[in-house]
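[1] got a predicted model here, sequence first, then my questions.
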Amino acid sequence: MDFILKILSILSPFIVGVSIAFVLNIPMKLFETKVFYSLDRSKTPALRKLKRPLSIAATLILVFGFLIGLTLFIIPQLIESTATLVNAVPGYVQSLETLVNQYINSSELLNALGNEILMAWKDFIQVGSKFLGTSLAGLLTMTLGFTTSVVNFGLSLVLAVYMLASKEKLILQTKKVIFAFFNKSTAAQILHLGEITDLAFYRFIAGQFTEALIIGALCFIGMSLLALPYPLLISVIIAVTSLIPIFGAFIGTVPAAFIIFIIDPLKALWFIVFIVILQQFEGNIIYPRVVGNSIGLSGLWVLLAMVIGGSTFGLLGMLLGIPIFSILYQILRTIVYKRLHTKKIVKIQ
């Protein structure tokens, strides 16, 4: 197992590159078929060859433009909310002081409390100094790990672009290897399994983005009706985090509720109640229908796939459990119908 984990660690940039290429291939195909398709009719070979590079460039511009725009849109709002919080802190402190003066009138109790706080502060300084001395090495290791992750991601992105640029050639080479080492029947089954896998993950990703847009739109409408602050900003946060199946909206609730709490704590409470209701509606009605129908699974099987995947492999299992379950479901259905056909069983009531 250690050897396998070591190999996977070495190949991690390649694995991440394949995943990035698979996701970016979806908008790239749209650019090729909907935007730059006219280049195929060009009489100049050089112009025909430009369709793929232009599609890749447009895809990268779209993705990074979306991420940069999202960052530039969210950060100013967070800065504004933080400034509001900083300005409100003196008022909170004054209110707390008034409350303390109202309910604590004993000077002896205040003196004892002050001495306890002073002793606790001294202990805190001693522990903090020891922690600082022992954590420098950990901080250095964390910095090196972060740098390595950035470098690996950059390498994965370069590999993904190369795979997109020459995907037909890579697919052809893979088919040659499969037919070289397996007989024709087995090779055909492997390729059929590859087609099923590709279609299942493609539909899952497309359905996931569709579901995120729906939940973001519903969040914006609900917040507007409830007169909650920053409806557009928070709806974008909820939509982006909803790319994580089922529980993504809860993840986005934490920073969103914090932003609203700074402005109005009562409205933050109403927002949390609204998100809980919206999450129940999304998890039990929208998600099984949108994502489940896109990959050919009913709502029951979608929920079962998430439960099994999440219980076995955590968040990664929840992300991959649904398309993998869809693949197994289609394979099992094919086997069942084939056996029924062999037994000449046409209809069962």
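    Received it, and whenever you're ready, just let me know what you need.

[2] when you work out contacts or count neighbours from here on, use the C-alpha atoms and nothing else.
    OK.

[3] packing partners for the host helix or strand of residue 64?
    Assigned by DSSP states H and E, residue 64 belongs to helix 51-103. For helix 51-103, the contact count by 3 or more CA pairs under 8 Å, 6 or more residues apart in numbering; DSSP states H and E identifies helix 12-34, helix 107-165, helix 231-241, helix 248-263 as packing neighbours.

[4] export these to JSON lines and tack on mean neighbour count and distance to residue 75?
    Output for these, formatted as JSON lines (neighbours: other CA atoms under 10 Å; distance: least, CA to CA, whole Å):
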{"stretch": "helix 12-34", "mean neighbour count": "18", "distance to residue 75": "26"}
{"stretch": "helix 107-165", "mean neighbour count": "13", "distance to residue 75": "21"}
{"stretch": "helix 231-241", "mean neighbour count": "22", "distance to residue 75": "10"}
{"stretch": "helix 248-263", "mean neighbour count": "18", "distance to residue 75": "12"}
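
[5] in addition, the following structure is provided for comparison:
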Amino acid sequence: MKIRWNHRYVQLGVTAFLVIAASILFYYGIFHMKSLITGIKTFFGIMAPIIYGAAIAYLLTPIVNFLERKIIFPIFEKKRNKALQKKGRKVVRWICVILSVFLMFLVIYALVMMILPQLIRSIMNIIYSFPHYVSVVENWLNSVVEKGWKLNPDMISQINQYSSRLQEYLTNTILPQMQFMMKNISASFLDLLVFLKNFLIGAIVSLYILADKEGFVAKAKMAVYAVLPTKWATFLVHSMRFTHKTFGGFISGKILDSAIIGVLCYVGTSIIGTPYAILVSVIVGVTNVIPFFGPYLGAVPCFLLILLVDPIQSLYFLIFILILQQFDGNILGPKILGESTGLSSFMVIVAIMVGGGLFGVPGMIVGVPVFAVLNAAVWKLIGRSLDEKDMSADAEFYRDIDCVDPVSGKVLPMPVKKSVSKAQEVTVKAEKNRIWSGAWDEIKRMFTFLVKFIQAKYIGFRLKQKNRRRRRKNRL
């Protein structure tokens, strides 16, 4: 029996089934949210190598395209004096893909080899310098005692009380948590191993994605046009192209900007003689990928690390890094990125906070381009809605209007403020001055009373100390 999908009762039955199924899913999602979140996390954990592979392939696509179009293809075509066939292009593609992945691992290896020795050296220096810091504190305490600074009995009792509390805190709180801390360290080590495993599998997956990236794009278009109406499919294709342009331009531009900042930081720190110049430059360059907050996140630990070695150099580094970030924010960044996001400073901060709160550091990096795409999509829908209503899509048009008459559809201008005479202005100004002068007099009275109160308390405290000293002398 053939089902007639155009029949009215069949359509009603399918609609009712879909509504009931959606209601059941909504009920399950509301009252079993933990199970749903656990299932989503499990799914993403299984798909992590595929997600990593897609992300690696997306980041390496500009490198593969550059190697193909600018280096490998011209070399082969010059030797053969003709265009490559399909098999030759496939071989060239695999060569470019393998070279780009090899270049990625080479960069990762170089960064690790630059950071790891410097990090180990800095930790060892801190460990070796710790007795020196202890001796400095000990000498300072001895000098305090030698100068004859006497502490009050109340102060001595408070010190004894706080020391006993500190001992109880260490015994009852810190020591029981050591086992929990060791569990967290072992769990973090296992998470690192899982990440490395997923990353390696993702690198292998990225080889196949890059080798046939045009095929994946063609199949995705075919699926979109098969499922959606032609109008909405075309809209989705254009939206994805805009997303790729915004997202890819921002990520590649930010990586280039961070690399330049890292090199400039190394040159500058080497000139001023900053300790751990390579480590500091790598940290500043890597954290610079995070928009807005990244430079400060990288500068703070570097400043503290240099402060432990040489306080004067830490001040020089702080001044240098402020100048470098001003150069990046006002000159280098706009030259490389331009207005690629189209977001205001407020929206950039919101994007970073939301992305970081949801997905951590990766969310802080990706949040700005994602918000840029969503912002462009929303304003495109707003513009289309305004065009349907025969209204302007320019924001400046709405600055000088009051509202639109719902009956006639005419634009009503802003109401004109009534002019105020000079006499009224003088009266209002005099009234404001009177109010402010009265408030200032009250503030001065409160401040004077507070000063007198503190003086009285201090004098009373000094008299009590003198009386205590007299009583001790009389007892002796």
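    Nice, I can see it. Everything numeric here is computed off the predicted structure, so don't read it as measured data.

[6] compared with the second structure, how much does the helix holding residue 64 of the first structure deviate?
    Taken over the aligned residues, the distance from helix 51-103 of the first structure to the second structure averages 1.9 Å (mean CA distance after the TM-score superposition for the first structure).

[7] and the angle from that helix to helix 231-241?
    Helix 51-103 of the first structure runs at 120 degrees relative to helix 231-241, counting by axes from the mean of the first three to the mean of the last three CA atoms, to 10 degrees.

[8] which of the helices and strands packed on helix 51-103 of the first structure sits closest to residue 330 of the first structure?
    helix 12-34 (21.0 Å; CA to CA).

[9] got the buried residues for whichever helix or strand comes after that closest one?
    Proceeding N to C from helix 12-34 of the first structure, the next assigned helix or strand is helix 45-48, under DSSP H and E. Buried residues in helix 45-48 of the first structure, defined by neighbour count with 16 or more other CA atoms under 10 Å: residue 48.

[10] what's the mean distance for helix 45-48 of the first structure versus the second structure?
    Relative to the second structure, helix 45-48 of the first structure is 4.6 Å off (mean CA distance after the TM-score superposition for the first structure).

[11] for that helix, the distance to its chain's centre please.
    38 Å (CA atoms, centre = their mean, to the nearest Å).

[12] can you state the residues of the second structure onto which stretch 192-206 of the first structure aligns?
    The alignment of stretch 192-206 of the first structure onto the second structure (TM-score structural alignment) covers residues 238-252.

[13] what comes up buried for the matching stretch?
    For stretch 238-252 of the second structure, the buried set under the neighbour-count rule, 16+ other CA under 10 Å, comprises 243, 246, 247, 248, 249, 250, 251, 252.

[14] need the helices for the stretch 201-349 of the first structure, in chain order.
    Assigned by DSSP state H, counting those that start in this stretch, the stretch 201-349 of the first structure shows helices spanning 231-241, 248-263, 265-281, 287-295, 299-342.

[15] now do the third one: which elements does it pack against?
    Okay, so that is helix 265-281 of the first structure. helix 184-225, helix 248-263.

[16] out of those helices, nearest to residue 123 of the first structure?
    Per CA to CA, nearest to residue 123 of the first structure of these: helix 248-263, 31.4 Å.

[17] so which elements touch the closest one?
    helix 51-103, helix 231-241, helix 265-281.

[18] what's the average distance of the last one to the second structure?
    Mean deviation of helix 265-281 of the first structure relative to the second structure after superposition (mean CA distance after the TM-score superposition for the first structure): 2.7 Å.

[19] returning to that earlier point: now render the helices and strands packed on helix 265-281 of the first structure as CSV, adding distance to residue 287 of the first structure.
    Output for those, formatted as CSV (distance: least, CA to CA, whole Å):
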stretch, distance to residue 287 of the first structure
helix 184-225, 7
helix 248-263, 12
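
[20] among those helices, single out whichever gets nearest to residue 122 of the first structure.
    That would be helix 248-263 among those, by CA to CA, at 31.9 Å.

[21] got a list of contacts for that closest one?
    Here helix 248-263 of the first structure makes contact (CA atoms under 8 Å, 6 or more residues apart in numbering) with 78, 81-82, 84-85, 228-230, 234, 237-239, 241-242, 267-269, 271-272, 275-276, 279.

[22] can you redo the helices and strands packed on helix 51-103 of the first structure as TSV with distance to residue 339 of the first structure?
    Formatted as TSV, those follow (distance: least, CA to CA, whole Å):
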stretch	distance to residue 339 of the first structure
helix 12-34	34
helix 107-165	39
helix 231-241	43
helix 248-263	41
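
[23] figure out which of the ones you listed is closest to residue 308 of the first structure.
    So among these, helix 248-263 is nearest, using CA to CA, at 17.6 Å.

[24] and residue 17 of the first structure, which of the helices and strands packed on helix 265-281 of the first structure is closest to it?
    helix 184-225 (15.8 Å).

[25] quick one: contacts of stretch 182-199 of the second structure?
    Under CA under 8 Å, 6+ apart, the answer for stretch 182-199 of the second structure is 48, 49, 52, 53.

[26] columns distance to residue 374 of the second structure on top of those residues, output as TSV?
    Compiled in TSV, the contacts of stretch 182-199 of the second structure are given as follows (distance: CA to CA, whole Å):
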residue	distance to residue 374 of the second structure
48	25
49	27
52	23
53	24
